[in-house]
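Participant: Structure, please.
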Amino acid sequence: MMSILLLLVGIISQSGAILDANYYEKTCPQAENIINQAVRKAAANDPKVPARILRMFFHDCFIRGCDASVLLDSTANNKAEKDGPPNLSLAAFYVIDAAKKNLEESCPRTVSCADVLAIAARDVVVLSGGPKWNVAKGRKDGRISTANDTVNLPAPSFNTTQLIQSFSQRGLSAKDLVALSGGHTLGFSHCSSFESRLRNFSSAHDSDPTLDPQFAAALKSRCPKPNSDRNAGQFLDSTSSVFDNDYYRRIVAGKGVFGSDQSLMADYRTRWIVEAFARDRGLFFWEFAASMVRLGNVGVVEDGEVRTNCRVVN
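Facilitator: So this is what the prediction gives:
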């Protein structure tokens, strides 16, 4: 495992809030250990947990910033983010619930759900063999969560221009885009997210011509028409339980599952970064850790609350 410690004692988030790696040093010094124990226990019982927690963190930060709004349940009067179409496949909320329950027993009303999710996202990367970084803390939990906002999540069909624009709106660069896309090394996708690339792609091509032909044929066999298996799909790299740079090597080889992933290789603004990460795992690890720190700073809430239950506002 490669360890990368970004020694950030105090950093200013995109929203101007001050975050501090030692934020809970006096009020809840055992916070990170409590969260790590919950993550390890869950991952030992379900190997899908790392990918699910990492994806949950991305989806939280991209809507309203990293404020744990994705964790809120819908109510009679409000349909929350987790029930928006792109988030219906999110899972493993119980892991955050378990960590929060233990934190409330040890340090009541102290550790925000937003910080729990940020720390858990780092921990699942490390647990899967990826880099380690210091998580700056001090986020507060937001009180607003609306399913309609999920239309702003980048889609698997986006091209690179659309992706760069989406990331730029959140203060993230093209390099951040490519680095954070590497989180797909732990990913799995159902057929519905990429089957448009496999058949009737255009008047000139049945399948997306950027797909390796043999890989396209393999995907077609996994996602036949008609397809009665709603769980059918494809892992996004060949070492799906290990955090590594195989994802980039597959994109270079024309084996990116999502159109958005493969587009990174087709665009001059991102191709060189994909190729660099495919060659050098250490470089990818370093840049991924740095980009996760920047992602964790997006839209940090200054005047929110510390929820006692991550699913409901206080």
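Participant: contacts, neighbours, all on C-alpha from now
Facilitator: Fine.
Participant: Tell me where this structure has helices.
Facilitator: In the chain, the helices defined using DSSP state H lie at 31-45, 49-61, 93-106, 113-127, 160-168, 174-181, 213-222, 246-252, 259-266, 268-279, 281-295.
Participant: And this one, please, so the two structures can be compared:
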Amino acid sequence: MAAIVSLLIFSLLVLLSISSFVNALNLNYYDHTCPQLEPAVTKAVKKAMSNDKTVPAALLRMHFHDCFIRGCDASVLLESKGKNTAEKDGPPNISLHAFYVIDNAKKAVEALCPGVVSCADILAIAARDAVALSGGPTWEVPKGRKDGRISKATETRQLPAPTFNISQLTQNFAQRGLSVTDLVALSGGHTLGFAHCSSFQNRIHNFNASLDVDPTLHPSFASSLRSVCAAHNKVKNAGATLDSTATIFDNAYYKLLLQRKSVFSSDQALLTSPKTKALVSKFASSKEEFEKAFVMSMIKMSSITGGGQEIRLDCKVVR
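Facilitator: This is a model prediction of the structure:
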């Protein structure tokens, strides 16, 4: 209990320290207009988790992919329509799932306070709950985001790819006002989840002209990945978990990374810079330090508000 209280206090201090990112967002935004918002969202996330252990990873990834395109405006939730292909149908987002959790949360919230709460705020709260309900830290979510009306699949190319090197990663994050520390801390979100073979085939087959396997991979780990992902894999859902405790939010991701047992090239890239490698080592040795950094970076990232203009009544379509 003391740890939870200290993290809540810490998250409040973080909000003060990054006020330039928060813009119009604040912790008390719905106190009078929708006081039961957060319990309603948490209930929807808990219910979904009871039936599907992959929900937390899905919600965390969904929020990340939303914020990195047009800011946190719920554009990732919009359906393709007519000649427009929406973000959720862009190549990096094809494997996103659990959209129904946000839809269910939205329905519950609309029943309490119609037309008041944005889908973007619901997604930010759900991502927080996904972490907390998986054994990770909790924090106060600043609220007041608006929902965007534009969603284009072509813009998903702006997302950091699993094949990125450290220069590409740091530039990609910097373009969104996020630091190297944010990069390493948010990469820790890979403590939850699963990767399809296509995301790491480049490391285990035809790595380069002279090597079949990425030499930075631990040999036994490389063999385990190759055993589930053939060179021309045809198994639809084949892949690997992102760390050894894929449904528990902990710092195992960093420990495995130091053992050369990371899945993505972009994970391995964190060891190629002295500053990022030092942060990986720090987070591997202290779950508390990782959680503090993760909370700070999540608040910072989720406060990139973008150009949202409305409160959607249905998260899948513009109003």
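Participant: need the helices of the first structure in CSV with distance to Arg139 of the first structure and mean neighbour count, can you?
Facilitator: Output for those, formatted as CSV (distance: least, Cα to Cα, whole Å; neighbours: other Cα atoms under 10 Å):
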stretch, distance to Arg139 of the first structure, mean neighbour count
helix 31-45, 14, 17
helix 49-61, 12, 24
helix 93-106, 15, 18
helix 113-127, 6, 25
helix 160-168, 21, 18
helix 174-181, 21, 21
helix 213-222, 41, 15
helix 246-252, 31, 23
helix 259-266, 30, 23
helix 268-279, 31, 17
helix 281-295, 13, 21
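Participant: Figure out which of those is closest to Thr146 of the first structure.
Facilitator: Judged by Cα to Cα, the one of the helices of the first structure that comes nearest to Thr146 of the first structure is helix 49-61, at 11.7 Å.
Participant: Residues contacting that closest one, please?
Facilitator: With contact meaning Cα atoms under 8 Å, 6 or more residues apart in numbering, helix 49-61 of the first structure is reached by 42-43, 66-70, 87, 90-93, 117-118, 120-122, 124-125, 127-128, 153, 183, 186-187, 295-296, 298-299.
Participant: again with stretch 112-123 of the second structure
Facilitator: By Cα under 8 Å, 6+ apart, the surrounding residues in contact with stretch 112-123 of the second structure are 30, 33-34, 36-37, 41, 59, 63, 72-74, 102, 105-106, 109-110, 143-147, 310-313, 315.
Participant: switch the cut-off to 7 Å
Facilitator: Residues outside stretch 112-123 of the second structure that contact it (Cα atoms under 7 Å, 6 or more residues apart in numbering) are 34, 41, 63, 72-74, 102, 106, 143-147, 311-313, 315.
Participant: whereabouts in the first structure does that stretch align?
Facilitator: Aligning stretch 112-123 of the second structure against the first structure (TM-score structural alignment) gives residues 106-117.
Participant: likewise stretch 198-215 of the second structure?
Facilitator: On the first structure, the counterpart of stretch 198-215 of the second structure by TM-score structural alignment is residues 192-209.
Participant: nearest to Ser74 of the first structure, of the helices of the first structure?
Facilitator: Here helix 93-106 is closest among the helices of the first structure (Cα to Cα), at 13.8 Å.
Participant: how far apart are that closest one and its match in the second structure?
Facilitator: With mean Cα distance after the TM-score superposition for the first structure, helix 93-106 of the first structure departs from the second structure by a mean of 0.5 Å once superposed.
Participant: now that helix: how far from the chain's centre is it?
Facilitator: 20 Å (Cα atoms, centre = their mean, to the nearest Å).
Participant: With stretch 129-142 of the second structure instead?
Facilitator: Counting by Cα atoms, centre = their mean, stretch 129-142 of the second structure is centred 12 Å from the centre of its parent chain.
Participant: what does it rub up against?
Facilitator: Under the contact criterion Cα under 7 Å, 6+ apart, stretch 129-142 of the second structure has outside partners 4, 7-8, 11, 25-27, 42, 56, 59-60, 125, 128, 247-250, 291, 295, 299.
Participant: counterpart of stretch 128-139 of the first structure in the second structure, which residues?
Facilitator: Using TM-score structural alignment, stretch 128-139 of the first structure pairs with 134-145 in the second structure.
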